[in-house]
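>>> Here you go, sequence then predicted model.
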Amino acid sequence: MTQMARTRADSPPPGGTQTMSAHTTTGTIASPAQGAGSPHTPCAEVRPGEALDPRMPTRAHTRGDVILDLQHISLAFGGVKALTDISFDVCEHEIRAIIGPNGAGKSSMLNVINGVYHPQQGRIVFRGEERRQMHPTAAARQGIARTFQNIALFKGMTVLDNIMTGRNTLFRSGILAHALWWGPARAEEMRHRRKVEEVIDFLEIQAIRKTPVGRLPYGLQKRVELARALAAEPSMLLLDEPMAGMNVEEKQDMCRFILDVNQQFGTTIVLIEHDMGVVMDISDRVVVLDYGKKIGDGTPEEVKANPDVIRAYLGASH
């Protein structure tokens, strides 16, 4: 996986032949290693990294200020504690990975971020404003989109129609006007359709736009789900295991698209992924969860050297 995230596959992926520019490597943080009890690394200290391969350019976007700050988040379902006193932040334009063994609380944390779950304790500050009892629809309107660990598409609908559903929160005309497809509603739908076509071209799925999603192979369904999230034009994109179940070539394609989204659009990405090669290759910073608690936080290099993280992944007793 060392070069997976930085170069394109030799042959074009199914659904198109459009080419894109090469990708960049991850950023670095000029700070000591950070464990569960360490303070956050200020975003001001996050700088674009030098490419490990001198032929590769550095990131087009530098990391900005804190866009999301999670403070002492605790979440429980009855007597089961899913998250316990977890704090970390996400900087604008960065790729922030959340890793950990199965059952560590990673998906629960994404559900907290986009309003599916409401923590019993802690504060969530998004773009400087504290969020209380946020609903997923409100989170989407604020610019937070996500994909899911298990594909959540409308299998009987075409690729184009599935991606169009990602624009729902951006429509302004009423249901009746759209049903009649008349006047301003028709013009608005055409504008949204043009945006969707741009996403289709970007993800190189032109050839399957009229194909029902249920007839597509797994890897392309994952790409369609990414397209639906991108259609919402999010400022923050939450990806829950976007490469689960993929083969090596499909992972290569997904890596390059994730990096393109981050580099070309400046989209902030929070990523859950079990493939450590992918995580260490494309992430700027990594937070590690284990049994609902944070055990590590820092650059990929710092996390790899963290003894608590090593013990968790080697299955040492607690």
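Sure, I can see it.
>>> contacts and neighbour counts: CA atoms only from here.
Will do.
>>> Which parts of the stretch 51-200 of the chain are helices?
106-113, 136-141, 159-164, 175-180, 184-202 (DSSP state H, counting those that start in this stretch).
>>> can you put those helices in CSV and add mean neighbour count and distance to Q120?
Listed next are the helices of the stretch 51-200 of the chain as CSV, based on neighbours: other C-alpha atoms under 10 Å; distance: least, C-alpha to C-alpha, whole Å:
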stretch, mean neighbour count, distance to Q120
helix 106-113, 22, 11
helix 136-141, 17, 17
helix 159-164, 23, 34
helix 175-180, 12, 37
helix 184-202, 17, 38
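>>> can you give me the helices for the stretch 201-318 of the chain?
218-231, 248-265, 276-282, 300-304, 307-314.
>>> Could you pull out the buried residues of the longest one?
Read it as helix 248-265. 250-263 (16 or more other C-alpha atoms under 10 Å).
>>> Could you list every helix and strand in contact with that helix?
helix 276-282 (3 or more C-alpha pairs under 8 Å, 6 or more residues apart in numbering; DSSP states H and E).
>>> can you list the residues that contact the helix it packs on?
With contacts defined as C-alpha atoms under 8 Å, 6 or more residues apart in numbering, helix 276-282 is touched by 1-2, 4-5, 25-26, 95, 97, 255, 259, 273, 300-301.
>>> What is the nearest of those residues to H192?
Nearest to H192 out of the contacts of helix 276-282 is L259 (C-alpha to C-alpha; 24.3 Å).
>>> Quick one: end-to-end distance for stretch 27-47.
Its first and final residues considered, stretch 27-47 spans 6 Å by C-alpha to C-alpha, to the nearest Å.
>>> hey, where'd the strands end up in the stretch 1-150 of the chain?
Using DSSP state E, counting those that start in this stretch, the strands of the stretch 1-150 of the chain run over residues 28-29, 34-35, 46-47, 66-77, 80-91, 95-99, 121-126, 129-131, 144-146.
>>> Kindly compare burial across these and name the winner.
Across the strands of the stretch 1-150 of the chain, the average number of neighbours (mean count of other C-alpha atoms under 10 Å) peaks for strand 95-99, which reaches a mean of 26.
>>> Reformat the strands of the stretch 1-150 of the chain as TSV; add distance to L238.
Listed next are those as TSV, based on distance: least, C-alpha to C-alpha, whole Å:
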stretch	distance to L238
strand 28-29	21
strand 34-35	23
strand 46-47	20
strand 66-77	12
strand 80-91	12
strand 95-99	10
strand 121-126	14
strand 129-131	17
strand 144-146	4
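>>> Indicate which one of these is closest to G156.
When the strands of the stretch 1-150 of the chain are compared (using C-alpha to C-alpha), the closest one is strand 144-146, at 21.1 Å.
>>> any residues touching that closest one, and which ones?
114, 139, 229-230, 232, 234-240.
>>> Give me the nearest residue to C91, chain neighbours excluded.
V66 (4.3 Å; C-alpha to C-alpha, 6 or more residues apart in numbering).
>>> ok, and here's another one to check against it:
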Amino acid sequence: MDRMAWQGQGMTRQADGPPEWRGAARGALGAGGGAAGGADAAGDAPAADAAAGLAGGAAGHGEARPHGAAQVLLDLQHISLSFGGVKALTDISFDVREHEIRAIIGPNGAGKSSMLNVINGVYHPQQGRIVFRGEERRRMHPTAAARQGIARTFQNIALFKGMTVLDNIMTGRNTRVRSGLLANALWWGPARREEMEHRRKVEEVIDFLEIQAIRKTPVGRLPYGLQKRVELARALAAEPSLLLLDEPMAGMNVEEKQDMCRFILDVNRQFGTTIVLIEHDMGVVMDISDRVVVLDYGKKIGDGTPGEVKSSPEVIRAYLGAAH
């Protein structure tokens, strides 16, 4: 099966790193680059694991993969978000280039998930500009964001537990349905052909993520790690150009993290999908990210390659605390 077939976005992309790069990153994780079991189901990471990741997590990755003159896909300018008197984000600016893996890290409560919610339209910032594909977006609704090519997964799994894996992934195709309600109810003519095409795309995603054996299993019966993979599959079924991942490896063991890293890297390299990733495991972040932005108490305190960020005194202080 041609894995490129289900997403035309990546058809013209050239490999922009050495062919052994992905294996090196995965090998580093297997050797202990990631914090084994360091995150619980809510995604919390002990300070010791963060320290280990900051100190040596980039060993398998080295510097960021070169992207040359990659165009800016998403540009966030001076974003500020408040809930009453609580400031969740304060004057944050950074960009996301096409085809890169851009990580957002920071301690709990730093505003990482709030930033993802701003990007896909769940929250509307009181100040700042959001420019996506060169056009400024004003008060974007999540459905409109999805139609523009932005898909996401969630920190807490948001699947239909009573539905099968196949049916859950099919819901990711909703924004691409063109037939009307009546035509779909009758399942006739163009509506029938359209659904068959959607099912073909979904089957390709299932093959890609290696979940053929559970395609007819209700999601509620699956272990946690497989449920996270199904949620990734649902997001990929939308054929996004920008994929937002909110702690995709939280609560996973080392083997599950290795598999998820492999799939994320394959999505990025084979399909050309741009990825914005929130993750507490510093070994994972330093291994697979091209650039990293660091938040702390809703403010940006670092931005650069993994090597630059891990050596920043302000970033180290945010994770480990200042000496007294």
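Perfect, thanks for sending it. Quantities reported herein were computed from a predicted structural model and do not represent experimental measurements.
>>> re the thing from before, would you mind telling me which of the helices of the stretch 201-318 of structure 1 is nearest V90 of structure 1?
Using C-alpha to C-alpha, the nearest of the helices of the stretch 201-318 of structure 1 to V90 of structure 1 is helix 248-265, at 13.7 Å.
>>> Give me the mean deviation of the closest one from structure 2.
For helix 248-265 of structure 1, the mean distance to aligned residues of structure 2 following superposition is 0.2 Å (mean C-alpha distance after the TM-score superposition for structure 1).
>>> Please tell me how far that helix is from the chain's geometric centre.
11 Å (C-alpha atoms, centre = their mean, to the nearest Å).
>>> Show where that helix falls in structure 2, residue numbers please.
Here helix 248-265 of structure 1 aligns to structure 2 at residues 254-271, judged by TM-score structural alignment.
>>> Kindly report the same for stretch 153-172 of structure 1.
The aligned range for stretch 153-172 of structure 1 is 159-178, by TM-score structural alignment.
>>> can you tell me the distance between the two ends of the matching stretch?
Stretch 159-178 of structure 2: ends 24 Å apart by C-alpha to C-alpha.
>>> got it, and stretch 140-160 of structure 1?
20 Å.
>>> Need the contact partners of stretch 109-124 of structure 2.
81, 88-89, 104-106, 125, 130, 139-142, 145-146, 150-151, 244, 246, 278, 295-299.
>>> how far does it sit from the chain's center?
That offset, for stretch 109-124 of structure 2, works out to 13 Å (C-alpha atoms, centre = their mean).
>>> what's the answer for stretch 300-318 of structure 1, then?
For stretch 300-318 of structure 1, the distance to the chain centre is 23 Å (C-alpha atoms, centre = their mean).
>>> Could you work out the end-to-end span of it for me?
By C-alpha to C-alpha, one end of stretch 300-318 of structure 1 lies 23 Å from the other end.
>>> related to what we said a few turns ago, okay if I get the helices of the stretch 201-318 of structure 1 as TSV plus distance to T158 of structure 1?
Formatted as TSV, the helices of the stretch 201-318 of structure 1 follow (distance: least, C-alpha to C-alpha, whole Å):
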stretch	distance to T158 of structure 1
helix 218-231	10
helix 248-265	21
helix 276-282	30
helix 300-304	39
helix 307-314	40
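>>> Out of those helices, which is closest to R194 of structure 1?
That would be helix 218-231 among the helices of the stretch 201-318 of structure 1, by C-alpha to C-alpha, at 10.4 Å.
>>> That closest one against structure 2, how far on average?
Averaged out, helix 218-231 of structure 1 is 0.2 Å away (mean C-alpha distance after the TM-score superposition for structure 1).
>>> whereabouts in structure 2 does that helix align?
Going by TM-score structural alignment: helix 218-231 of structure 1 matches residues 224-237.
>>> With stretch 108-124 of structure 1 instead?
So stretch 108-124 of structure 1 is aligned with residues 114-130, judged by TM-score structural alignment.
>>> and stretch 65-81 of structure 1, which stretch of structure 2?
The counterpart of stretch 65-81 of structure 1 in structure 2, counting by TM-score structural alignment, spans residues 71-87.
>>> Any idea how far the match of stretch 153-172 of structure 1 is from the middle of the chain?
For stretch 159-178 of structure 2 - counting by C-alpha atoms, centre = their mean - the centre lies 19 Å from the chain centre.
>>> Ok, stretch 204-221 of structure 1 next?
21 Å.
>>> What residues of that stretch count as buried?
Those buried within stretch 204-221 of structure 1 under the rule 16+ other C-alpha under 10 Å are 204-206, 208-209, 212-213, 218-221.
>>> need the residues you listed in a markdown table with distance to R47 of structure 1, can you?
Putting the buried residues of stretch 204-221 of structure 1 into a markdown table (distance: C-alpha to C-alpha, whole Å) gives the following:
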| residue | distance to R47 of structure 1 |
| --- | --- |
| E204 | 31 |
| I205 | 33 |
| Q206 | 36 |
| I208 | 39 |
| R209 | 39 |
| P212 | 43 |
| V213 | 40 |
| Y218 | 36 |
| G219 | 33 |
| L220 | 34 |
| Q221 | 34 |
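>>> Tell me how far the aligned partner of R47 of structure 1 in structure 2 lies from D266 of structure 2.
Structural correspondence for R47 of structure 1 with respect to structure 2 (TM-score structural alignment): P66. P66 of structure 2 sits 17 Å away from D266 of structure 2, going by C-alpha to C-alpha.
>>> likewise P218 of structure 2?
Distance from P218 of structure 2 to D266 of structure 2, by C-alpha to C-alpha: 26 Å.
>>> center of structure 2, which residue is that?
Centroid-nearest residue in structure 2, with C-alpha atoms, centre = their mean: L245, separated by 2.4 Å.
>>> my guess is it contacts I264, does it?
No. Applying C-alpha atoms under 8 Å as the test, L245 of structure 2 and I264 come out as separate, 9.6 Å apart.
>>> okay, now G321 of structure 2: neighbour count?
When neighbours are defined as other C-alpha atoms under 10 Å, G321 of structure 2 has 11 of them.
>>> Tell me how far it lies from I301 of structure 2.
From G321 of structure 2 to I301 of structure 2 the distance is 14 Å (C-alpha to C-alpha).
>>> show me the contacts for K294 of structure 1.
Per C-alpha under 8 Å, 6+ apart, neighbours of K294 of structure 1: 35-36, 86-87, 287-288.
>>> That one pairs with which position in structure 2?
Going residue by residue (TM-score structural alignment), K294 of structure 1 aligns to K300.
>>> and the gap between its match and E197 of structure 2?
Counting by C-alpha to C-alpha, the gap from K300 of structure 2 to E197 of structure 2 is 43 Å.
>>> Same check on L245 of structure 2?
26 Å.
>>> can you check A233 of structure 2 too?
For A233 of structure 2, the distance to E197 of structure 2 - C-alpha to C-alpha - is 17 Å.
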